[in-house]
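S.K.: pasting the sequence and the predicted coordinates here, then a few questions.
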Amino acid sequence: MNIANILELQAFRLPEKKAAIFGEDAYTYSSLNAQANKIANALKALGIERGDRVAMWLPNRPEFLTCFYGILKVGAVALPMNILYKSREMKFLLSNSESKAIIALEEGLETLRRIRSDLPLLEKVIIIGQEKEYDDAISFREIVEASSDKFLSVDLNPDDTATILYTSGTTGNPKGAMLTHRNLLMNAEYYATGLEATEDWVGICVLPLSHLLSLAAGVLVLFGRGASMHVIKKFTAEDAAQIISRHKVNYTFAVRTVYTLFLALPDEPRFDLTSLEICILSGAVTPLELRKAVEEKFGCKTIQAYGQVESSPVISLDRVDMKRKFESVGYPLPHIQVKIVDDDDRTLPANEHGEISCKGHCVMKGYWNNPEGTRAAIKDGWLHTGDIGMLDEEGYLYIFDRKKDMIICGGYNIYPIELEELLYENSKVLEAAVVGVPDEKMGEIPKAFIVLKPGKTADGQEILSYVEDRLAKYKKLRAVEFLDALPKGPTGKILRRELR
């Protein structure tokens, strides 16, 4: 079993069908597969073998897809990385994952040069750019042009790791969730079946391809059916809406922020979104009013999906062939068991609130090089999601809150502890706590509450700039409030709920 087999199948079955469209440039299944074969041969010639980790620090462009499949074809593990990451984040992820190679744009070369001396296991830096030679890196263009477009994917064990995606927990150390070929293929198949997807579908990807929702609900679902997908290089609601209107796109998958922006567009023919039929809402529970507004304006069906990186990602879905319950996040996918447990891990009856746990093909293999984190997350095969929810008498799942403190801002996951650790590095900060506060446009935004050291002074803009200069833009603080003291419980633990 190899995820890349699906691309090979479609290249044989539908060679001239448009698979991915980037603006005016369309790539057929046969051309994508041929380019992925070239990359696979190039990687093999560089010594990349089964199980090696290969990082991809790429934006939404064709090479993301061909590199993803090329890496999988040789049996290696793909590590998609957000293009917005800065040196601090890149250094940790490349070190922790023990990546053997990275594929990046020329613009990222200086960042990689600054951190490479701290990454002894990073043997190959492959750069996509105009040059055919680099003093300290390998030219992607040169090695691909020199490679054959014929390659047969390595046959893998279904439980071999396909990708590692980094998430985080309350410890603050990012953890690499290992998702297997079985995880991703089965999840995408049951997801597509629940949506009744066909090869006639035309989808649009408005999120970064490095986002698991884009890979799962986009690439794997649409390519698995032999359908077509438009990819937005850099999202604006205006550009996305015009593509939807012009190309009669019928399927979207996005976070609620995107749909809020669509609704705000003027009623003009170029922004006609009535071709939409299925609109996936993910990332956080969507307000009922927003779902109804989207359905009324565009004449589509909104589908609420629920899951997380560790569940590959979908646990439950509003399946189109089942009764709809707007307040719920749908029904568990086939062969996924869901139960609600209390703090002592005892199963709770219907309609009682507790932590959502799931078991089945969706559960990750574990956290990379983190057995302690794996044991905490997976107990007797059950993944503990950290989310609070309930099941009703008919088995529909509802989610109410996140047991974890993660902030979902415009579809991006932001972990307070990462921001707090950075704030504590500031010589003026005595104590800091970051929480998510409601925002109409972004869903939530991160706000910091700070206690300064005696005799120190700072203003909000100074703190905002300090964080923005050191982390990816989407993680930046949006608000700062200075306090004399943070609220704490009897054990000294900061009471975040009193800050929200």
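M.R.: Done, it's in.
S.K.: all contacts plus neighbour counts: C-alpha atoms, from now on.
M.R.: OK.
S.K.: so Tyr367 sits against Pro174, correct?
M.R.: No - the pair Tyr367 / Pro174 is not scored as a contact, 9.9 Å apart, by C-alpha atoms under 8 Å.
S.K.: who has more neighbours, those two?
M.R.: Of the pair Tyr367 and Pro174, Tyr367 is the one with more neighbours under other C-alpha atoms under 10 Å, namely 23 against 19.
S.K.: mind checking how far the more buried one is from Val437?
M.R.: Distance of Tyr367 to Val437, given as C-alpha to C-alpha, to the nearest Å: 29 Å.
S.K.: what does Asn5 give?
M.R.: Note on Asn5: its distance to Val437, by C-alpha to C-alpha, is 44 Å.
S.K.: in this structure, which residue is closest to the centre?
M.R.: Residue closest to the average C-alpha location in the chain (C-alpha atoms, centre = their mean): His211, at 2.6 Å.
S.K.: residue contacts, that residue?
M.R.: Taking C-alpha atoms under 8 Å, 6 or more residues apart in numbering, we find His211 in contact with Asn82.
S.K.: and it, how far from Thr457?
M.R.: From His211 over to Thr457 the distance is 39 Å, taken as C-alpha to C-alpha.
S.K.: repeat that for Cys358.
M.R.: Distance from Cys358 to Thr457, by C-alpha to C-alpha: 48 Å.
S.K.: those two: who's more crowded?
M.R.: Ranked by neighbour count (other C-alpha under 10 Å), Cys358 and Thr457 place Cys358 first, with 22 against 9.
S.K.: which SSE is the more buried one in?
M.R.: In the assignment (DSSP states H and E), Cys358 maps to strand 354-360.
S.K.: contact partners of the helix or strand just after that strand?
M.R.: As assigned by DSSP H and E, the chain's next helix or strand after strand 354-360 is strand 366-367. Here strand 366-367 makes contact (C-alpha under 8 Å, 6+ apart) with 175-179, 373-374, 378.
S.K.: same thing with stretch 68-82?
M.R.: 2-4, 36-40, 43-44, 48-59, 152-156, 161-165, 208, 210-211.
S.K.: put this next to the first one:
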Amino acid sequence: MIAADLLASDFATLPDLIRAHAAERGGKIALASDAGALDYAGLDRLMDRIAAALHRDGVAQGQAVAIVAASSIEYAAVFLGALRAGCVAAPLAPSATAESLVAMIADCGAPIVFLDEDAAATLGGREIGAKTVLLTALEAWLAPEGATPTPVTIAPEDGFNIIYSSGTTGTPKGIVQSHAMRWAHIHRNASAGFGDAVTMIATPLYSNTTLVSFLPTLGWGGTAVLMKKFDARGFLELAEAHRATHAMLVPVQYQRIMALPDFDSFDLSSFRFKTCTSAPFSPALKADVVARWPGLLVEYYGMTEGGGTCLLVANQFPDKLHTVGRPVEDHDIRLIDEDGNEVPQGEMGEVVGRSPAMMTGYHGRSEASAAAEWFDAEGRRYIRHGDVGRFDEDGFLTLLDRKKDLIISGGFNIYPTDLEAVLAQHPAVADCSVIGMPSEAWGETPVGFYVPHTGVDASVADILAWTNERLGRTQRLAALHAIDELPRSAIGKVLKRELRDRLAGTGA
């Protein structure tokens, strides 16, 4: 079947779409990086060799294939080859601690793990109960040239990937996303021009933020340009060299790019479509991007778990830049009160959403899956977003606060309870709490408070260093403060807003 017919169908898989693009436009570049490029025909053959090697090694359909590495052509090919084998891709954050990586590998049950050299060094030879393959030695592991895997039939409800929402030493929570969900992400981008796109991939491939741009690019037959590590000037140089048309960036990346003194000297006239998600995006920064960077700026608000998505085309609604836009077609977003009842228009409520793109559930965690759900009067399933917002009279959603205490730093999700669990292990810490504070560099950054244990001598600096040594790079505390007593409510809940107000009042 040709690619156009697949894209017009009710359901197609990404491996089948890539096969069709290879047959029709095999010489077109599919993946590019500073290390080289791979066309669709080459990608299709490489996916076959990877899938055949997985089958040779006894990896069965439905099993997870874990990948721990920085973005590269080899990484992308393994991810896609795993899908062709009927496996479930499990991309894990290389910035996580060794203990967390071991826990996530065990949680997803991957019988094979692909690593780059940095990830291998992080694991340090720990026993993970799975076969390991270094991406630098991928060629030696692959099935021979011309090898083909055993054909598999993939159903819409089959697992596509597992995205872990927590890359720390706490208990990891795997979000299972189906082929149907990913098909919805590809299919809904029919008007985004991905067919002839050159898309800058500047966020990690283990992030859902990345995949909602990366997967449609390949699904529609465009070119994905992979950055191993983001830096503002390097991004602009690469975008200019490749005549990039599309990009997905998080707010802190936009901030760093727009702050370059010579930003206006770069030729970005090829850009048509820029998107942003994952963290609060200030109205002033949106306005600056619209004014100085060619092409549309589209902000998405949604969740890795699915639920509903809002979309704001910033160029078209300059008076709505304080919002995250309106629900996209076929997405239903409601606001509910503490009792689960819908609130009237204009009132504040918890955001819940429903769409064709929703997670199957949290891997192996039925109770957590149930807690993330809300059902309307007709019994239809919604996902709780964990945010509090308000719809205006035009149907635009303004986010007011996070119901949960999730910290978003540089586009990465940080869960305070995971950091608190580490901090609490220090013998000098009797009680502790972690909050998110505004940061010019990262959007938000985690800050800790602790109540000292009587009779245990340790400085704040020593405790901070001890804690950060046990956290992943993206979760480390920016500061730590000793406090006589944590402010708590009558039922014992730590009043984190009082901690934030205390810091804001001192200017610390």
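M.R.: Arrived safely, thanks for sending. Only a predicted model underlies this, so the values are computations on that prediction, with no experimental measurement involved.
S.K.: thinking again about what came up before, which part of structure 2 matches the strand holding Cys358 of structure 1?
M.R.: On the basis of TM-score structural alignment, strand 354-360 of structure 1 is assigned to residues 349-355 in structure 2.
S.K.: chain center to that stretch, what's the gap?
M.R.: Computed by C-alpha atoms, centre = their mean, to the nearest Å, the chain-centroid distance of stretch 349-355 of structure 2 equals 19 Å.
S.K.: so for it, what gets flagged as buried?
M.R.: By neighbour count on 16 or more other C-alpha atoms under 10 Å, the buried set for stretch 349-355 of structure 2 is 349-355.
S.K.: how many residues are close by Asp200 of structure 1?
M.R.: Counted with other C-alpha under 10 Å, the neighbours of Asp200 of structure 1 add up to 12.
S.K.: tell me the spacing between the equivalent of it over in structure 2 and Ala224 of structure 2.
M.R.: Structural alignment (TM-score structural alignment) places Asp200 of structure 1 against Asp196 in structure 2. Taking C-alpha to C-alpha as the measure, Asp196 of structure 2 falls 11 Å from Ala224 of structure 2.
S.K.: and what of Val352 of structure 2?
M.R.: Computed as C-alpha to C-alpha, the Val352 of structure 2 to Ala224 of structure 2 distance reads 32 Å.
S.K.: now do the same contact list for Ser95 of structure 2.
M.R.: For Ser95 of structure 2, the contact set (C-alpha under 8 Å, 6+ apart) comprises 167, 472-474.
S.K.: immediately after the host helix or strand of Tyr190 of structure 1, which helix or strand?
M.R.: Assigned by DSSP H and E, Tyr190 of structure 1 belongs to helix 181-195. Next along the chain after helix 181-195 of structure 1, taking DSSP H and E as the criterion, comes strand 202-205.
S.K.: mind listing the strands for the stretch 101-250 of structure 2?
M.R.: All strands of the stretch 101-250 of structure 2, identified by DSSP state E, counting those that start in this stretch, fall at 112-115, 131-134, 159-164, 174-178, 198-201, 223-226, 246-249.
S.K.: and His331 of structure 2, which of these is closest to it?
M.R.: strand 174-178 (17.0 Å; C-alpha to C-alpha).
S.K.: what's the average distance of the closest one to structure 1?
M.R.: Averaged over the aligned pairs, strand 174-178 of structure 2 sits 0.5 Å from structure 1 after superposition, using mean C-alpha distance after the TM-score superposition for structure 1.
S.K.: corresponding residues in structure 1 for that strand?
M.R.: Strand 174-178 of structure 2 lines up with residues 176-180 of structure 1 when matched by TM-score structural alignment.
S.K.: counterpart of the residue nearest to the centre of structure 1 in structure 2?
M.R.: Using TM-score structural alignment, His211 of structure 1 lines up with Ser207 in structure 2.
S.K.: next: Val54 of structure 1.
M.R.: Aligned partner of Val54 of structure 1 by TM-score structural alignment: Val65.
S.K.: distance check, its match against Thr13 of structure 2.
M.R.: Using C-alpha to C-alpha, Val65 of structure 2 is found at 18 Å from Thr13 of structure 2.
S.K.: same check, this time on Ile73 of structure 2
M.R.: Taking C-alpha to C-alpha as the measure, Ile73 of structure 2 falls 20 Å from Thr13 of structure 2.
S.K.: and Leu138 of structure 2, how many neighbours?
M.R.: Leu138 of structure 2 has 16 neighbours, counted by other C-alpha under 10 Å.
S.K.: doesn't the match of Val54 of structure 1 belong to a helix?
M.R.: No - judged by DSSP: H, G, I helix; E, B strand; the rest coil, Val65 of structure 2 forms no part of a helix; its state is strand.
S.K.: residues making contact with the strand holding Cys358 of structure 1?
M.R.: 315, 335-343, 348, 381-390, 403.
S.K.: and Asp401 of structure 2, what helix or strand is that in?
M.R.: Counting by DSSP H and E, the element that carries Asp401 of structure 2 is strand 397-402.
S.K.: pull out the buried positions in that strand.
M.R.: Residues 397-399 are the ones in strand 397-402 of structure 2 that count as buried (16+ other C-alpha under 10 Å).
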